[in-house]
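Peer 1: model the following, please.
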Amino acid sequence: TKSGIIVTNSGITAEVLNKSAAGFLVRSPCGNQVLIPEGQAITRTQIVLDPGHGGRKDPGAVSKTGLKESDINLSIALATQLELSRLNINSVLTRTGDYPTLINIRALLADALSADALISIHHNSPSANPSSTPGAEVYVQSTSARSQRLGALVYEKTFDYLASIENISWVSRSDAGVIQVLNSQGSDAYGMIRRPTTPSILLELGYLSNPQEAELMTTDTYVKNISKAIAAGAQSFLTTDNTVSDSANKVRIYNPGPGLSSRSCDDALAMP
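Peer 2: A predicted model of the protein is given here:
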């Protein structure tokens, strides 16, 4: 049986492995077993929001002006959580601060919570070719119709918001949209898509490497409106039978490099 997670008193989310009189034995963000005396137990949630990257060694993409992808991903995840709560949808973040979390640990959190969906939030780099339209991309699970439906709904909402912004010189790949990204073996290439049994999507909302887009990403307006779009897509997935015609029939072959290793992971729940 799934034991859920706890949110520690310092705000860190961790999967519960066992509960005893001494507290909660949890799997830490870096994959270690740690005993936590107390925390807020959560056994079920609807949406897990995953702010990609995090910590000193894994900032993700960095703009020319120094904006870190890990920071903007977290800002959007927190704002999306607020928007979801306004829609009476509960959610949990895989990380709540600037600390590292291994990909397999993030994926396990969604399954531990029996979540309806996992949404991993990212921003892209390096820049693609100049485009008259936004280059947002949503990666979906190749074997999950629910993931593909979620991806199409969230893509529609986020793309429509981005396309409404004037005077931006966008960049985009020619196959941008809702995509199945497969490795050379034919499996889903990204761990956040491949590992969870929960229906999962990974958003690449724009290009931090494009100065005009990076400038947009620093604004409160962008954070607020892109978060509203993500939340609206998630609400449509949970509460309607709506579908979108872009049904993830695009396939891209890509072999990503390894993510953060456990050896390089500075554990936010260091062993006492």
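
Peer 1: every contact and neighbour count from this point should use C-alpha atoms.
Peer 2: OK.

Peer 1: in which helix or strand would I find the residue most central in space within the chain?
Peer 2: By CA atoms, centre = their mean, the mean C-alpha position of the chain lies nearest to residue 120, the distance being 1.4 Å. In this assignment (DSSP states H and E), residue 120 forms part of strand 117-124.

Peer 1: how far off centre is that strand?
Peer 2: Relative to the centre of its chain, strand 117-124 is centred 3 Å away, using CA atoms, centre = their mean, to the nearest Å.

Peer 1: contact partners of it?
Peer 2: Residues outside strand 117-124 that contact it (CA atoms under 8 Å, 6 or more residues apart in numbering): 46-52, 61, 69, 73, 76-77, 110, 147, 192, 198-209.

Peer 1: quick one: whichever helix or strand residue 229 is part of to strand 117-124, angle?
Peer 2: Residue 229 belongs to helix 220-239 when assigned by DSSP H and E. With axes from the mean of the first three to the mean of the last three CA atoms, to 10 degrees defining the directions, helix 220-239 sits at 150 degrees from strand 117-124.

Peer 1: another one to check against the first:
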Amino acid sequence: MAARWCSWGLALGLMLTSAAAYAASTTLESVRLDSQASGVSVHFHFDSVPKYHWFSLANPARAVIDFDDTRAGDINSVSGGAVHRLRLARHADGTLRAVLDLGGKAQLDNVHVRGDDVIASIHGGASAARGASSSSDQDGSASSTSKPDRSHAASRRPNAVYRAEASNDSIVVVIDPGHGGHDPGTRAGNGLKEKTVNLAIAKRLYERLKQTQRIHPILTRHNDTFVTLRQRVRIAQEHHANLFVSIHANAYPNDRSVKGGTCYMLSEHGATDAKTAQLAHFENTRDRSLAGVHFSGDPTLNAVLTDLFQNASIEDADDVAQNIIHQFAQIEPIYRHKPPRANFAVLRDPMVPSVLCETAFLSNPHQAKLMATRHFRNELADAMYKGIVKYFHDHPPEKMRATGGSTYTVKPGDTLSEIASRQGVSENAIMDINHLHSKTLQAGQKLQLPHSH
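Peer 2: Predicted coordinates for the structure are as follows:
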């Protein structure tokens, strides 16, 4: 779960556009590796040194460096020693993200400036560099040694450095009763509407979680109102959710004998099967408000975003889904024992582990009759409750904290840019550490500030 806490700015990756549309002021011209006894140094050579900040991720080990207002030249991937691979991707805001896949016990120790190079020092792991330097130039300039230029270091904003630690904060679980208002969802032969049973189950789950120590449940809707898919996702983001659980009921009119519950999770590669794909398409197209909220068609960009955040979130979601399916099996047949994967819009936030639970089939007459009873709906909610509680018992949340730094209380009239300037750090560094997705601040709000270097 640590990956979820790194940078709320990555949530904006859902709205990425073509990187080519952004004119950068800085170009990454080459990347080379230097092998040392203690590890490897990765030299990023620029035409002028950009502002940057960095952090590390675990399981698997990765070093991440974000370069502001930067584009990449003709850069080939490099590997050697502790560095298994380099990947680059450009965000719509002009940030160039470099991801170093690390091996063994290697870790990113620090990042510093030397001349026109930004140098990442990797300690641990094998030190013998296997890869060659790469450059967009043909004259071998990537391997040249630059003289120190203190003017770049003086003008650069410092970095944010992070470490994972156990969280004592409340565990936020966002419960999302599917459909609502003018969108009834599917309908049973007895007239029972999906939106009604979804809300009833969600309210029961909410009450159970509310009585559980440290868990803070939040409903995306409390009554029969319509909430867009975009709004449902935003609620999870704004509350820094540890888990997003969307509740639905299934239907398969072509075969009314189909029955059982299951939990779906996001797939970045496509649906598990045709029925799953059809269901995801049906749910997503009921709300057109998410038009334009999708992952970029750039395969490199998708690989970086998915690998950094969605893979971690998907692994967490798989654990939650399996727990809930196991509990469903105690009270009803199971439609899919292994959590199916589908590209549901409400599961696409790369920062929040998310599952979509299909509690039963309203197209099945027997299950529709059961769903009309409070007893069965409560059993379903209780099963979900047990699965969620077990998950957090087995996987206590972690969060990313800045190493060192201080705490600042926002005063009336303060702006993020002014605070960053006084502290001598970048706005992005403050936003990353505090998981902010907006630059708007409130008086009395407490911010963690990194040390300036």
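
Peer 1: TM-score of the superposition?
Peer 2: Superposed pair, TM-score by TM-score structural alignment, normalised by the length of structure 1: 0.62. Supporting alignment: 183 aligned residues with a CA RMSD of 2.4 Å.

Peer 1: list the contacts of the helix holding residue 229 of structure 1.
Peer 2: 75-77, 79-81, 83-84, 87, 89, 116, 149-150, 153-158, 161-162, 216-217, 242.

Peer 1: report the buried members of these.
Peer 2: With burial judged by 16 or more other CA atoms under 10 Å, the buried subset of the contacts of helix 220-239 of structure 1 is 75-77, 79-81, 83-84, 89, 116, 149-150, 153-158, 161-162, 216-217.

Peer 1: please flag which of those sit within strands.
Peer 2: Among these, none falls in strands (DSSP state E).

Peer 1: and the next helix or strand past the helix or strand that contains residue 311 of structure 2?
Peer 2: Element membership of residue 311 of structure 2 [criterion: DSSP H and E] is helix 311-328. Sequence-wise, the next helix or strand downstream of helix 311-328 of structure 2 (DSSP H and E) is strand 341-342.

Peer 1: roughly how far apart are the aligned partner of residue 323 of structure 2 in structure 1 and residue 1 of structure 1?
Peer 2: In structure 1, the residue paired with residue 323 of structure 2 according to TM-score structural alignment is residue 153. To residue 1 of structure 1, residue 153 of structure 1 is 31 Å away according to CA to CA, to the nearest Å.

Peer 1: again with residue 236 of structure 1
Peer 2: Taking CA to CA, one finds residue 236 of structure 1 at 29 Å from residue 1 of structure 1.

Peer 1: give me the more crowded residue out of those two.
Peer 2: Remark: of residue 236 of structure 1 and residue 1, residue 236 carries more neighbours, 17 against 4, as counted by other CA atoms under 10 Å.

Peer 1: map the more buried one across to structure 2 for me.
Peer 2: Per TM-score structural alignment, residue 236 of structure 1 is aligned with residue 390.

Peer 1: and for residue 226 of structure 1?
Peer 2: Using TM-score structural alignment, residue 226 of structure 1 lines up with residue 380 in structure 2.

Peer 1: now for that match, how many residues are close by?
Peer 2: 25.

Peer 1: over to residue 151 of structure 2?
Peer 2: When neighbours are counted by other CA under 10 Å, residue 151 of structure 2 registers 10.

Peer 1: distance of it relative to residue 114 of structure 2?
Peer 2: 10 Å.

Peer 1: same question for residue 418 of structure 2.
Peer 2: As for residue 418 of structure 2, its distance to residue 114 of structure 2 is 28 Å (criterion: CA to CA).

Peer 1: and if you look at residue 379 of structure 2?
Peer 2: Residue 379 of structure 2 sits at a distance of 62 Å from residue 114 of structure 2 (criterion: CA to CA).

Peer 1: repeat for residue 101 of structure 2
Peer 2: Taking CA to CA, one finds residue 101 of structure 2 at 23 Å from residue 114 of structure 2.

Peer 1: repeat that for residue 266 of structure 2.
Peer 2: For residue 266 of structure 2 relative to residue 114 of structure 2 (CA to CA), the value is 42 Å.

Peer 1: more neighbours: which of those two?
Peer 2: Per other CA under 10 Å, whichever of residue 266 of structure 2 and residue 114 has more neighbours is residue 266, with 29 against 18.

Peer 1: what lines up against the more buried one once you look at structure 1?
Peer 2: For residue 266 of structure 2, the residue aligned by TM-score structural alignment is residue 141.

Peer 1: spit out the contact partners of that match.
Peer 2: 147, 148, 180, 188, 193, 194, 199, 200, 201.

Peer 1: quick check, nearest of those residues to residue 131 of structure 1?
Peer 2: Each of those was scored against residue 131 of structure 1 by CA to CA, and residue 180 proved nearest at 21.7 Å.

Peer 1: quick one: the closest one and residue 142 touch, right?
Peer 2: Yes: if you go by CA atoms under 8 Å, residue 180 of structure 1 and residue 142 touch, sitting 5.6 Å apart.

Peer 1: please say which of those two ends up with more neighbours.
Peer 2: More neighbours surround residue 180 than the other of residue 180 of structure 1 and residue 142, with 24 against 21 (other CA under 10 Å).

Peer 1: which one in structure 2 is aligned with that one?
Peer 2: Match for residue 180 of structure 1 (TM-score structural alignment): residue 341.

Peer 1: ok, now how distant is its match from residue 135 of structure 2?
Peer 2: Taking CA to CA, one finds residue 341 of structure 2 at 40 Å from residue 135 of structure 2.

Peer 1: residue 179 of structure 2 matches what in structure 1?
Peer 2: Aligned by TM-score structural alignment, residue 179 of structure 2 pairs with residue 53 of structure 1.
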